[in-house]
Structure formats: C-alpha cells, structure tokens
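Participant: Fold the following for me, if possible:
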Amino acid sequence: MSAQPVIRAATSGDGDALGELDRRTWSPAHAVTPRPQPPYDPFFDSTHRPWQFLVAELDGKLAGYIRLVQPTRLASNAHVRQIQGLVVDDWARGRGVGRALLRAAMEEARRQGASRITLRVLGHNEPARALYAAEGFAVEGVLPGEFLLEGGYADDVLMGRSLDPLTPPAP
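Facilitator: Model (predicted):
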C-alpha cells in the first residue's frame, strides 16, 4: 500500500526546496507568470510568508504545497480564505497529494474562522478543475480570455464553496 501524504505548516527553511519545486513544475497549464529565469527570487518574501503555506511530504520527500490567504484586508471579507497556488511534484501526482493539501487547507481555513473558501484556476486546467469539483467547489464565474499565455487566450475560472459542515458541497 502506498504511503499517505503528511501535511504540515511550512517553515522558513522550506524556501529553497519550494522555490526549486516551483521552477521544476512550472507549466503554461497552470501558470500565469512567465517561466522563472535565473537569478531566482526567494520563494518567501514580504507578500509570500511561510505561515501562508502548507506543505506535503510523501516518502520523506517534499511533494507539494498549497498557499492559503485572506483575499483582501477588508473586515467585510474576513470570513473568506483563498487558495493562491497548489503545486504537486510530477513524481507525486496521482498519489493523493493534491487532495490531501486541498482538504488540509479547508480545515486550516475553518480553524482560522473562515466560512467560505475560493480559488481561481485556468479554464484549460481540467485535472485541477476536476479535483476542485470533486471536493465541493463550484464554478462561480468565468472571466473569458483573461490571460494571454504562450500565444493563446485562457479563461480565468472562479470557484468557491462553503466551509460550513452543515452545508452540503455543490454537486
């Protein structure tokens, strides 16, 4: 039987490994930023803090991460958390890492007092959209042609779900 992913909070010491993971897994299937080029910026900076990240380890190796943040500083939006990045290393795909990170992020959002969670995903990223839908996220909006990526336009799909345990996930 395959090992289950271990999810933990990121530490400042994870920065180099997470930066390498980001560079290794960059793809126009999910990235809206240009391909990283040397010299590389630090993974953690003033707007990307270690406490915003959960990391997954599988077989004792870093397998992925998820970033969870408040989407705005507005008090009226304090009940919402937003996923701003979910990455799984190629060798760990299909082993439950993405699902474990997503579930851990929802639990962390609940722990922080959130009652709702949202994310944005490129329209052509079918594997990610299927995972989110399977975990109860529903499409709440689409921004057609929002990004020009490698010569083609890509939709920005807005998805969200309630974190209330009494509210059933969207079909």
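Participant: Every contact and neighbour count from this point should use C-alpha atoms.
Facilitator: Fine.
Participant: In this protein, what residue spans correspond to strands?
Facilitator: Shown for the chain, the strands assigned by DSSP state E span residues 6-9, 53-58, 61-69, 80-88, 116-122, 138-149, 152-162.
Participant: buried residues in the fourth one?
Facilitator: The reference is to strand 80-88. Residues of strand 80-88 classed as buried by neighbour count (16 or more other Cα atoms under 10 Å): Val80, Arg81, Gln82, Ile83, Gln84, Leu86, Val87, Val88.
Participant: can I get those in JSON lines with distance to Gly151?
Facilitator: Output for those, formatted as JSON lines (distance: Cα to Cα, whole Å):
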{"residue": "Val80", "distance to Gly151": "34"}
{"residue": "Arg81", "distance to Gly151": "32"}
{"residue": "Gln82", "distance to Gly151": "28"}
{"residue": "Ile83", "distance to Gly151": "27"}
{"residue": "Gln84", "distance to Gly151": "24"}
{"residue": "Leu86", "distance to Gly151": "24"}
{"residue": "Val87", "distance to Gly151": "24"}
{"residue": "Val88", "distance to Gly151": "25"}
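Participant: Show me what the longest helix that the chain contains is packed against.
Facilitator: Among the segments of the chain that qualify as a helix by DSSP state H, the longest is helix 97-111. Counting contacts by 3 or more Cα pairs under 8 Å, 6 or more residues apart in numbering; DSSP states H and E, helix 97-111 is packed against strand 6-9, strand 53-58, strand 61-69, strand 80-88.
Participant: Which residue is the nearest non-sequential neighbour of the residue sitting nearest the centre point of the chain?
Facilitator: Nearest to the geometric centre of the chain sits Leu86, at 2.6 Å (Cα atoms, centre = their mean). Excluding the flanking residues, the one nearest Leu86 by Cα to Cα, 6 or more residues apart in numbering is Ile66, at 4.4 Å.
Participant: The structure of the following sequence is requested for comparison with the preceding one:
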Amino acid sequence: MSEAFIGTAIRAAAYADEAALGDLDRRTWSPLHTVQPRPEPPYAPFFDERHLPADFLVAELDGRLAGYIRLVQPTHLLSNAHVRQIQGLAVDTWARGRGVARSLLDAACERARSERARRVTLRVLGHNAPARALYSSAGFTVEGVLPGEFLLDGVYVDDVLMGKTLSSEV
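Facilitator: Presented below is the predicted three-dimensional model:
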C-alpha cells in the first residue's frame, strides 16, 4: 500500500493481529489522547462488531508491528458516504520518531481516495500538541473546537475537529 520510509510497510489488519494490536493499544494508552479510563483486566477484545479488521491499517517496521490507524465512515448515512474519519492512531514507543504515524496517515488518505471519499476528518484532544502538529503537517486543518468537551483528571479539555479535503484524483 504505502512505503513512505525504508523498512515501513502498511497493510490491512487481519484477525491474526488481534493480540498484538490489543497489547499495543494497552501499552500506548495515555490521557493525552484518550477519554476512556486505562484498560484493566479482563481486557475487551480489540476487534468486535464495531471494530473490524477491515477498518484498520497496520504498520510494520523492520518486520515488527509498529502501529495502527482506524479509518471508517463516520455515519451510515448516504449523504455522508463521501467522508472517512480517523478514529484511532497508535504507534509503539520504540517506533516513534521514525515516520510510522505519517506513513499511516498517508496510507489512510490513500485508502479513502481509493474508496472515492472526498474528505477525511478526525477528532483530537486540544492538549495533544504532538498529534495536532502531526495532523497539521499532513494537511489537516482545524474545522471546529468543542471547548471543554471532556473533563479529564479534573481539567476541562477541548475536542478539536480537524479535516482534510482529498484531491479529486482516484
């Protein structure tokens, strides 16, 4: 699919990735990017009826699973079928700073284009400066802010809505 950096390969997720993705998701949990409490045993399955392997792209770096991105239609409405939404992005600690997140973003936009989507949107917590910088560098712009949308550890945090219009080339 995409190989933006030497040794980085992006592919569709498979059910066989479930254990590794669940482990990655738990290890990368942070109040910087999630509004959910820290996962505790017994852990919920990574894949379920709302989170299918087809929704995920995974990055492998030097043959190891390094990260994932989830790309879905934001609603089931026909009038919204031209939009894809990123609903999760995680990169393992050992792989950070090596272009994995950017490769995943580029591959997600490529997939959205191949599905004839015209826009990709996402939501990011206002205090997550590294993610916001990444998304901005990839061409996403702030399209709205829900001030104080979440109360996290006693602090009100903004929900920032970002979007990117895709080129019409398919």
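Participant: Which residue numbers in the second structure does stretch 112-128 of the first structure align to?
Facilitator: Mapping stretch 112-128 of the first structure onto the second structure (TM-score structural alignment) gives residues 115-131.
Participant: what does stretch 63-76 of the first structure give?
Facilitator: Residue span in the second structure matched to stretch 63-76 of the first structure, by TM-score structural alignment: 66-79.
Participant: Residues contacting that stretch, please?
Facilitator: The contact list for stretch 66-79 of the second structure (Cα atoms under 8 Å, 6 or more residues apart in numbering) reads 21, 24, 55-60, 80-81, 83-92, 94-95, 100-101, 104-105, 108.
Participant: Repeat that for stretch 143-156 of the second structure.
Facilitator: Against stretch 143-156 of the second structure from outside (Cα under 8 Å, 6+ apart): Pro31, Val35, Val157, Asp158, Asp159, Val160, Leu161, Met162, Gly163.
Participant: wait, which of those residues is closest to Gly126 of the second structure?
Facilitator: When the contacts of stretch 143-156 of the second structure are ranked by distance to Gly126 of the second structure (Cα to Cα), Asp158 comes first, at 4.8 Å.
Participant: Contacts only, for the closest one.
Facilitator: Leu125, Gly126, His127, Val145, Leu146, Pro147, Gly148, Glu149, Phe150.
Participant: Include neighbour count and distance to Arg116 of the second structure when you put these into TSV, please.
Facilitator: As requested, these are arranged in TSV below (neighbours: other Cα atoms under 10 Å; distance: Cα to Cα, whole Å):
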residue	neighbour count	distance to Arg116 of the second structure
Leu125	23	28
Gly126	21	30
His127	16	32
Val145	16	27
Leu146	13	29
Pro147	12	32
Gly148	14	34
Glu149	14	32
Phe150	15	33
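Participant: Buried residues in the match of stretch 112-128 of the first structure, which are they?
Facilitator: 116-128, 131.
Participant: ok, and for the match of stretch 63-76 of the first structure, which residues are buried?
Facilitator: Ala66, Gly67, Tyr68, Ile69, Arg70, Leu71, Val72, Gln73, Pro74.
Participant: one step back: taking the buried residues of strand 80-88 of the first structure together, which two end up most distant?
Facilitator: Largest pairwise distance in these, by Cα to Cα, is 24.0 Å, between Val80 and Val88.
Participant: Is it possible to get TSV of the strands of the first structure that adds distance to Pro36 of the first structure?
Facilitator: As requested, the strands of the first structure are exported to TSV (distance: least, Cα to Cα, whole Å):
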stretch	distance to Pro36 of the first structure
strand 6-9	25
strand 53-58	20
strand 61-69	18
strand 80-88	15
strand 116-122	19
strand 138-149	14
strand 152-162	19
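Participant: These: which one's closest to Ala109 of the first structure?
Facilitator: Comparing these against Ala109 of the first structure with Cα to Cα, the closest turns out to be strand 80-88 (6.2 Å).
Participant: That closest one vs the second structure, average distance?
Facilitator: Compared with the second structure after fitting, strand 80-88 of the first structure has a mean deviation of 0.3 Å; criterion: mean Cα distance after the TM-score superposition for the first structure.
Participant: Surely Leu21 of the first structure and Asp89 touch.
Facilitator: Yes: using Cα atoms under 8 Å, Leu21 of the first structure is in contact with Asp89, at 6.7 Å.
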